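Asker: generate a structure from the sequence data that follows.
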Amino acid sequence: MKLFGLMHRIYPIDQDGTRVASTDLAAGYEVELDGPVSLFRKSQKYGIRMANFLPALPLCDRWEMRAEILDEGSAGDTKQFTLDHTDGLVSHYSTGQRFDSDVERTLTRKWERATTEWDLQREDDVFDLGSEVMIPDFAIEHPDGRRAIMEIIGFWTPEYLTSKLAKIRQIEADNFVLAVSERLDCSDEDFGDSADRVLWFKTGMHVYDVVELAEEYASPVETGRD
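Answerer: Presented below is the predicted three-dimensional model:
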């Protein structure tokens, strides 16, 4: 979802699909996506992102999708649409294919041309926030073992931004940093104790600004990390 730039929330669930209080109790995850109708603007662009995401679902071994679709021929009524892994769908995407937002794609390309010892990688850690989880965008690693984790906050609705900020304030990782679009209706005060770890950007980020942030907040990788 993050790679397609979709607004989402992730909840740990048990074998029956019921949400649980911690990832320690999880047998899987429920992902809730906001659709284009929830946006005030750029709904067509967001709808295209969602359409690009859907063919990626069959890449999962087991999955189930339930969509609530607005019926344009009625007064706000919705219809339900369901699919799952038993429907025999095959994705035209490859498992190794990468799908980045414009900001992430541009940063990755800039990084490939930059002269720095720091390595930009897709992050695979999961922050356990109790009834929800959060997967950051990137890890920034140095050959000496230091590592920073970065989340990018760009194009969101006001409601989703409020939810996102609440999650960020729960994260206690010392090496967690943020890159935030100046177009959003928020300020340093909204990030609580993480305010000093925020890199504000307009249309894109400069590699060396990110490196400077990593230099300040990166910490050694824990022993035993895969």
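
Asker: only C-alpha atoms from now on, for both contacts and neighbour counts.
Answerer: Noted.

Asker: what strand or helix carries the residue lying closest to residue 206 once chain neighbours are set aside?
Answerer: Spatial nearest neighbour of residue 206, chain neighbours left out: residue 107 (7.5 Å); criterion: CA to CA, 6 or more residues apart in numbering. Following DSSP states H and E, one finds residue 107 within helix 102-113.

Asker: before we move on, what about residue 121?
Answerer: Per DSSP H and E: strand 119-122 holds residue 121.

Asker: residues making contact with that strand?
Answerer: Residues from elsewhere that reach strand 119-122, judged by CA atoms under 8 Å, 6 or more residues apart in numbering: 108, 111, 137-142.

Asker: can you put the residues you listed in TSV and add neighbour count, secondary structure and distance to residue 178?
Answerer: Listed next are the contacts of strand 119-122 as TSV, based on neighbours: other CA atoms under 10 Å; DSSP: H, G, I helix; E, B strand; the rest coil; distance: CA to CA, whole Å:
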residue	neighbour count	secondary structure	distance to residue 178
108	17	helix	16
111	19	helix	17
137	20	coil	10
138	19	strand	10
139	23	strand	11
140	22	strand	12
141	23	strand	15
142	20	coil	18
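
Asker: ok, back up a step: pull up the gap between the residue nearest to residue 206 and residue 161, please.
Answerer: From residue 107 across to residue 161, the span is 22 Å (CA to CA, to the nearest Å).

Asker: so the closest residue to residue 136 other than its chain neighbours is in which element?
Answerer: Distances taken as CA to CA, 6+ apart put residue 151 closest to residue 136, at 4.9 Å, once the chain neighbours are dropped. If you go by DSSP H and E, residue 151 is part of strand 146-153.

Asker: sequence B follows; please return its structure for comparison with A:
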Amino acid sequence: HLLQYKSLIEGDADHGFTLTIDGPYSLFKPSTRYGLALAKMLPALLHVTKWSLHATLQNRDTYSGVWKKGRFSLNSDCDLVSHYPPGKPYDSMLEASFVERWAKSKTEWKLEREVDLIPIPGSVMIPDFRLVHPNGQSYLLEIVGYWRPEYLKKKFYQVQSAECDNLILAVSERLNLEKAGVKVKDVPVPIVWFKDKLLPKSVLEILNSI
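Answerer: Coordinates of the predicted model:
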């Protein structure tokens, strides 16, 4: 459970990102209580294409009781194979159906799945799709369809913090943004509104108007 950790994400899409993870109690004294939980992250990391891992290890000498530190390093050139299953191709049926409709649409815009990370203070935002045109234009598309106020508040905070000038939001009209404290007029990016289905035509209209 990542909520038990303190984490920091730094970097950018051009040079890569550094994710620092530690347990909160380690701020006060050496602790081994997070070792197993942190180790369980490694099989998930093996699904990433390019990565490197550097860990500081701590263990207490059995006889002297003195804490000793060590280093552990690994990278994507290792031959390890994860026993974790790959993640689901799409987060929701809404995304999956949008991809199917896009494949049938007659457009030069190519749809790519979760390929960009947008830096925000202390973290990153991962848009659902990237739209790429043969002329070099590129836009990111984030679909907002989940209704919980906490999710909506966090999502729109990320959008405002990202300061990304090529981001487009697709937002369900059924969401109660007001209850989540979201003011649409303050959203700094174009919005595509939809009801039950997100249609490629609606997204293309926004792309053509930008």
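
Asker: TM value for the aligned chains?
Answerer: The TM-score (TM-score structural alignment, normalised by the length of structure 2) is 0.60; 151 aligned residues with a CA RMSD of 3.4 Å.

Asker: before we move on, the earlier item: what about the residue nearest to residue 136 of structure 1, how many neighbours?
Answerer: A count of neighbours around residue 151 of structure 1, defined by other CA atoms under 10 Å, yields 19.

Asker: how about residue 120 of structure 2?
Answerer: Residue neighbour count, defined by other CA under 10 Å, stands at 20 for residue 120 of structure 2.

Asker: thought it was touching residue 161?
Answerer: Yes: between residue 120 of structure 2 and residue 161 a contact is recorded at 5.8 Å, counting by CA atoms under 8 Å.

Asker: and the nearest residue to residue 11 of structure 1 once chain neighbours are set aside, how far is that from residue 171 of structure 1?
Answerer: Spatial nearest neighbour of residue 11 of structure 1, excluding adjacent residues (CA to CA, 6+ apart): residue 132 at 4.5 Å. According to CA to CA, residue 132 of structure 1 stands 12 Å off from residue 171 of structure 1.

Asker: those two: who's more crowded?
Answerer: residue 132 (21 against 15).

Asker: which residue lines up with the more buried one in structure 2?
Answerer: Using TM-score structural alignment, the partner of residue 132 of structure 1 in structure 2 is residue 123.

Asker: now do residue 152 of structure 1
Answerer: By TM-score structural alignment, residue 152 of structure 1 lines up with residue 143.

Asker: residues in contact with its match?
Answerer: 95, 127-128, 169-171.

Asker: redo that, cut-off 6 Å
Answerer: 169-170 (CA atoms under 6 Å, 6 or more residues apart in numbering).

Asker: aligned partner of residue 170 of structure 2 in structure 1?
Answerer: Match for residue 170 of structure 2 (TM-score structural alignment): residue 179.

Asker: if you could redo that for residue 84 of structure 2, that was the one I meant.
Answerer: Match for residue 84 of structure 2 (TM-score structural alignment): residue 91.

Asker: tell me the secondary structure for its match?
Answerer: State at residue 91 of structure 1, reduced to three classes by DSSP: H, G, I helix; E, B strand; the rest coil: coil.

Asker: can you count the residues close to it?
Answerer: Residue 91 of structure 1, neighbours per other CA under 10 Å, totals 14.

Asker: what's the distance between stretch 158-178 of structure 2 and the middle of its chain?
Answerer: Using CA atoms, centre = their mean, to the nearest Å, the mean C-alpha position of stretch 158-178 of structure 2 is found 15 Å from that of the whole chain.

Asker: surely the residue nearest to residue 11 of structure 1 meets residue 13?
Answerer: No: if you go by CA atoms under 6 Å, residue 132 of structure 1 and residue 13 don't touch, sitting 9.7 Å apart.

Asker: mind listing the shared neighbours of those two?
Answerer: Joint contacts of residue 132 of structure 1 and residue 13 (CA under 6 Å, 6+ apart) do not exist.

Asker: how big's the offset between the longest helix anywhere in structure 2 and structure 1?
Answerer: Determined from DSSP state H, the single longest helix within structure 2 is helix 149-162. Superposing on structure 1 places helix 149-162 of structure 2 at an average distance of 1.3 Å from its equivalents, by mean CA distance after the TM-score superposition for structure 1.

Asker: following that helix, which helix or strand shows up next?
Answerer: Immediately after helix 149-162 of structure 2, counting by DSSP H and E, sits strand 167-172.

Asker: who touches the helix or strand following that following strand?
Answerer: Where DSSP H and E defines the elements, the next helix or strand beyond strand 167-172 of structure 2 is strand 191-194. Identification of contacts with strand 191-194 of structure 2 by CA under 6 Å, 6+ apart yields 169-173.

Asker: give me the mean deviation of strand 191-194 of structure 2 from structure 1.
Answerer: So strand 191-194 of structure 2 averages 0.7 Å relative to structure 1 (mean CA distance after the TM-score superposition for structure 1).

Asker: what's the helix or strand just after that strand aligned against in structure 1?
Answerer: Next helix or strand after strand 191-194 of structure 2 toward the C-terminus (DSSP H and E): helix 200-209. Using TM-score structural alignment, helix 200-209 of structure 2 corresponds to residues 207-216 of structure 1.

Asker: need the residues that contact the matching stretch.
Answerer: With CA under 6 Å, 6+ apart as the criterion, stretch 207-216 of structure 1 contacts residue 148.

Asker: switch to 10 Å and redo it
Answerer: 107-120, 139-142, 146-150, 175-179, 196-201, 217-218 (CA atoms under 10 Å, 6 or more residues apart in numbering).
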